[in-house]
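K.L.:
3D model of this:
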Amino acid sequence: MQQLLYFIQKYKYFLFFLLLQIIAFALIINNHSYHRSKFVSSASFITGGLYEKKSNLNSYLNLRKENNDLIQENLALKNKLEKFKSLLDSVEAKTLVDTDNYNQQFEYINGRVYKNEFHKPYNYITINRGEKHGVKEEMAVVNDKGIIGMTDEASSSYARVRSILNRNSKINARFKNSGYFGSLSWNGENHNIVQLLDIPREAKINIGDTIITGGNSAIFPKGILIGTVLSNDENINIKLFNDMSNLDNIYIIKNFHQQEIKAVENKNDE
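P.N.:
Here you go, the predicted model:
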């Protein structure tokens, strides 16, 4: 209190002058319509700018929530699409339709990348979904841009994914516009380029052709995007749609028919 009184005593003339200026300014604004309109316009401009910045800040802070809402909506749509496709397959095959799940073959589980390797010869990715979320070994992992890899280990809350950037990774792949199949692998060099092997010599290959999953496995559904043909020299090099160094939100694909398919395949191998 003593310091406040000392401040007022020291600057009393300046404060009195400032008070007179404020009174004069208020009288001008109240008694002159032109000045009043200019003041209101300027004040509106300033407050409008402040409100806009506040709105932009709130929008930025809400991006994560909005993004999570979109992920959940996308997840629901993907699962509804799988049910619808299964229903159509059942109708076309004239089989009895299970009204609970329409004999649904695939289900999508959302998750996020916890740790991502892409610079080693044998790269793995850790995701924040595990057995308690329905995730186990040999499940496809993708995002909206294309394939990422497949799970090979799972704990209660986390799972390890063998990345497509792993020299032990072999994935059935095909040309989108033809029936030619091959095997997708990685030579350990560029993290955005993989190789397509075992394509028949008679296959017509054009730069820019789209490569998708072939569906000849119990892990990846047919038609998941992979990339485009970049070159066809010694190897068929595929430029991935995904930037494997920048992964975040992912989907794990559960195949309800996986065990049945494996049982049939193992029986045929005996």
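K.L.:
CA atoms for contacts and neighbours, from now on please.
P.N.:
OK.
K.L.:
can you give me the helices for the stretch 1-150 of the chain?
P.N.:
Taking DSSP state H, counting those that start in this stretch to define them, one finds helices in the stretch 1-150 of the chain at 2-10, 12-31, 33-61, 63-92.
K.L.:
Of these, flag the one that's most buried.
P.N.:
helix 63-92 (a mean of 15; mean count of other CA atoms under 10 Å).
K.L.:
One more, please, to line up against the first structure:
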Amino acid sequence: MSATALPVFAIAGDLPVGRLGLGAMRLPTEPGPDRERSLAVARAAVAAGVTLIDTAYLYGGGANEELLVEALHPYADGLLVTTKVGVARDRETGEWHLDGRPATLREQVDAALYRLRMDRLELLQLHRVDPEVPLAEQVGTLAELRAAGKIGRIGLSEVTVAELAEARGIVSIASVQNRYNLLDREHEPVLAACEAAGIAFLPWRPVAPAATGTPPELAAVADEVHATPAQVALAWLLAHSPVICPIPGTASLEHLHQNIAAAALTLTPTHRTRLDHLQPSTSER
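P.N.:
Alright, predicted model coming up:
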């Protein structure tokens, strides 16, 4: 598939990316046919014009990052691979837990640089705010790493409006990655704050309404525009706010290309109004 001209957003005003990226979390990393398909999906995404790929240390303890390196290094010009830190695995139990201690963040950033074969992480996101560590210490540590040249821009994930405001009082915030989709708009106030400040908003689980039981109205709109419900859900996000950059995840080449094609899908004002009026769900936490 040839490269697609995706709509562009400049993260922090100086880092242009296509507004429809790839969430790498769902790419299997274990050796075998599934891993080979994962490599193919990552390569096909870039070949098709995707310039934003999201990963994290949490995804396999770095295995997902290593998968992307195998698939994509040396990286194409203009490709942004962004990762996340701030979650650690207990050495005895193997269980994951939040860990925003400065020493942990510094160690994980250095490890990410090594695994991803980068001199600088152009966008590094705090995976979650650790309630046991003052936010100022967590964000302040990332600011120090940025000053040291290890990070280009700093992002946050799963934050409130108040947390975003506090963090912005310490350092410039380039992105926010919260759960958000057509039927899950709990973080609409955070999106509004991002839009007002020109901060990129990277919704995760962006096509959940299509994957967990398509509402009749969504199915009807999809039928009218000759698209899949997932494509309509993505098109709605892209039209909903200019700062939204969805990062749908998939391990399927077919779904990857369907997702990318959603960027060219035009919803009429009537379609958008009908979708806007769907009852959002705030039950999932």
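K.L.:
Please state their TM-score.
P.N.:
Here the TM-score for the pair of chains, by TM-score structural alignment, normalised by the length of the first structure, is 0.24; 110 aligned residues with a CA RMSD of 6.3 Å.
K.L.:
Adding distance to residue 111 of the first structure, write the helices of the stretch 1-150 of the first structure out as TSV.
P.N.:
Formatted as TSV, those follow (distance: least, CA to CA, whole Å):
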stretch	distance to residue 111 of the first structure
helix 2-10	59
helix 12-31	60
helix 33-61	21
helix 63-92	9
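K.L.:
for the ones you listed, which one sits closest to residue 107 of the first structure?
P.N.:
Closest of these to residue 107 of the first structure is helix 63-92, at 5.7 Å (criterion: CA to CA).
K.L.:
Remind me what that closest one packs against, helices and strands.
P.N.:
strand 106-116 (3 or more CA pairs under 8 Å, 6 or more residues apart in numbering; DSSP states H and E).
K.L.:
List the buried residues of the strand it packs on.
P.N.:
Neighbour counts over strand 106-116 of the first structure (16 or more other CA atoms under 10 Å) mark 106-114, 116 as buried.
K.L.:
Need the max-distance pair from these.
P.N.:
Greatest spatial distance among the buried residues of strand 106-116 of the first structure (CA to CA): 106 and 116, at 25.3 Å.
K.L.:
Would you reformat the buried residues of strand 106-116 of the first structure as a markdown table and include distance to residue 60 of the first structure?
P.N.:
Shown next, in a markdown table, are the buried residues of strand 106-116 of the first structure (distance: CA to CA, whole Å):
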| residue | distance to residue 60 of the first structure |
| --- | --- |
| 106 | 35 |
| 107 | 32 |
| 108 | 28 |
| 109 | 27 |
| 110 | 23 |
| 111 | 22 |
| 112 | 20 |
| 113 | 22 |
| 114 | 23 |
| 116 | 26 |
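K.L.:
now, among the residues you listed, which is nearest to residue 249 of the first structure?
P.N.:
residue 112 (4.5 Å).
K.L.:
That closest one contacts residue 249, correct?
P.N.:
Yes. Using CA atoms under 8 Å, residue 112 of the first structure is in contact with residue 249, at 4.5 Å.
K.L.:
Grab the nearest non-local neighbour of residue 141 of the first structure.
P.N.:
Closest residue in space to residue 141 of the first structure, ignoring its immediate chain neighbours: residue 252 at 4.5 Å, by CA to CA, 6 or more residues apart in numbering.
K.L.:
got the end-to-end distance for stretch 43-53 of the second structure?
P.N.:
Start-to-end span of stretch 43-53 of the second structure (CA to CA, to the nearest Å) is 11 Å.
K.L.:
can you give me the strands in the stretch 1-150 of the second structure?
P.N.:
8-11, 15-18, 22-23, 52-54, 80-85, 87-89, 96-98, 124-126 (DSSP state E, counting those that start in this stretch).
K.L.:
All set now, cheers.
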